[in-house]
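[1] pasting a predicted model and its sequence here:
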Amino acid sequence: MPFWLMKSEPDELSIHDLQRLGKARWDGVRNYQARNFMRAMRPGEQFFFYHSSCPEPGIAGIARIVGDTYPDPTALDPQSHYHDPKASAEKNPWSALDVEFVEAFPRVIPLAQLREQAVLSGMPLVQKGSRLSVMPVTDEEWAGVLALR
């Protein structure tokens, strides 16, 4: 079963928010490659929950995909930060999916520490200039991150 990594700004949705809620909608992805990765996800697959755009970016825990993708309603909402004026109910290019909490790590594994790990050197997350918010994670990378918990 494939593994993934998805980024969220913790002031919007953090691992602790997801823990409290149990389940939430993952939406607002506005990059076609990241969207395509989301569309490849299947129920039951797990992902690293990454806190981004915050004082201490890093992997904060694990969550699970609980359904198939569906049209992202935030694209159609003019009040949403993620509104896409080109999207319509008939042609919405953006996807969302539901996720559930699995585990919060005792501490956030910081990006600086992730970059130091040889097993993670090929991971887009640790590449300079990579801003992709959804990405696949290899079995070896998954195990390498779990060893840092």
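    Alright, I've got the coordinates. Numbers count the residues shown, from 1 in each chain.
[2] make it CA atoms for all contacts and neighbour counts henceforth
    OK.
[3] go ahead and confirm Pro136 touches Met1.
    No. Pro136 is beyond contact range of Met1, at 11.2 Å (criterion: C-alpha atoms under 8 Å).
[4] compare these two (neighbour count), which wins?
    Higher neighbour count among Pro136 and Met1: Pro136, with 22 against 8, using other C-alpha atoms under 10 Å.
[5] contacts for the helix or strand the more buried one falls within next, please.
    For Pro136, the element it lies in under DSSP states H and E is strand 134-137. The contact list for strand 134-137, computed with C-alpha atoms under 8 Å, 6 or more residues apart in numbering, reads Pro2, Phe3, Trp4, Leu5, Met6, Lys7, Ala34, Arg35, Phe37, Met38, Met123, Pro124.
[6] next one for the comparison:
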Amino acid sequence: MAYWLLKTEPDTFSIDTLKQQKVSCWEGVRNYQARNMMRDGMTLGDLVLIYHSSCKDVGVVGIGEVVKEAYPDHFQFDPESPYFDPKSSPENPRWIMVDIEYRQHLRYVSLARIKSNPALEEMPLVKKGSRLSIMPVTDMQWNEILAMSATPIR
């Protein structure tokens, strides 16, 4: 099992939305490096930190689990979708998605707290220039963020 951090804008899709839907496809990833991590790295049972970005309270807010491995993102074929890619085809899809199941909310851990924790200084999230929407999380980083949230894990 591996750990990941997935960024989402809560005005578009939040941890509360995921809880309500129970399972959701994680679509719209349009960065090749992030796509490759989903395609080549994410496997069934991997756990993910849900991270709210581009909002007032930026930080980790919950946990999800990968319940379906990489498959073609159907939005890339829909001309009405903001994720449409005219260079992609069903025979040769460029973009993929995974399905994430809600596990639980965490007590909010702000980006400022994450940045101020010396144990997390190597986390891609706090590195200058790292803007990926998907990134790996080490066992140590996972445990440190959970400790910072002080939330019992179910």
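    Noted; the coordinates are in hand. Keep in mind it's a predicted model, so treat the numbers as computed, not measured.
[7] Glu56 of structure 1: which of the contacts of strand 134-137 of structure 1 is nearest?
    Lys7 (13.0 Å; C-alpha to C-alpha).
[8] was I right about that closest one contacting Ser53?
    No. At 9.2 Å, Lys7 of structure 1 does not count as touching Ser53 under the criterion of C-alpha under 8 Å.
[9] for the two, indicate the residue with more neighbours.
    Lys7 (25 against 13).
[10] that's a strand at that one, yeah?
    Yes. Under DSSP: H, G, I helix; E, B strand; the rest coil, Lys7 of structure 1 sits within a strand.
[11] tell me how far the nearest residue to it once chain neighbours are set aside lies from Glu56 of structure 1.
    Distances taken as C-alpha to C-alpha, 6 or more residues apart in numbering place Tyr50 nearest to Lys7 of structure 1, at 4.6 Å, with adjacent residues excluded. As for Tyr50 of structure 1, its distance to Glu56 of structure 1 is 10 Å (criterion: C-alpha to C-alpha, to the nearest Å).
[12] do the same with Gln46 of structure 1
    From Gln46 of structure 1 over to Glu56 of structure 1 the distance is 22 Å, taken as C-alpha to C-alpha.
[13] looking at those two, which is more packed in?
    Gln46 (23 against 13).
[14] thinking again about what came up before, what distance separates the strand holding Pro136 of structure 1 from the centre of its chain?
    Centroid separation between strand 134-137 of structure 1 and its chain, computed with C-alpha atoms, centre = their mean, to the nearest Å, is 8 Å.
[15] what's that strand aligned against in structure 2?
    Strand 134-137 of structure 1 lines up with residues 134-137 of structure 2 when matched by TM-score structural alignment.
[16] and what of stretch 65-72 of structure 1?
    The alignment of stretch 65-72 of structure 1 onto structure 2 (TM-score structural alignment) covers residues 66-73.
[17] please apply the same query to stretch 12-27 of structure 1.
    Going by TM-score structural alignment, stretch 12-27 of structure 1 sits over residues 12-27 in structure 2.
[18] which residues sit against the top helix by length along structure 2?
    In structure 2, ranked by residue count with DSSP state H as the criterion, the top helix is helix 139-149. With contact meaning C-alpha under 8 Å, 6+ apart, helix 139-149 of structure 2 is reached by Ala2, Tyr3, Leu106, Arg107, Tyr108, Val109, Ile114, Ala119, Leu120, Met123.
[19] on that earlier part again, which pair of the contacts of strand 134-137 of structure 1 spans the longest distance?
    Arg35 and Met123 (18.0 Å).
[20] who has more neighbours, those two?
    Using other C-alpha under 10 Å, the more surrounded residue of Arg35 of structure 1 and Met123 is Arg35, with 22 against 16.
[21] pretty sure that one sits against Leu97.
    No. Using C-alpha under 8 Å, Arg35 of structure 1 makes no contact with Leu97, being 10.5 Å away.
[22] related to what we said a few turns ago, what subset of the contacts of helix 139-149 of structure 2 is buried?
    Listed as buried from these are Ala2, Tyr3, Leu106, Tyr108, Val109, Ile114, Leu120, Met123; burial here means 16 or more other C-alpha atoms under 10 Å.
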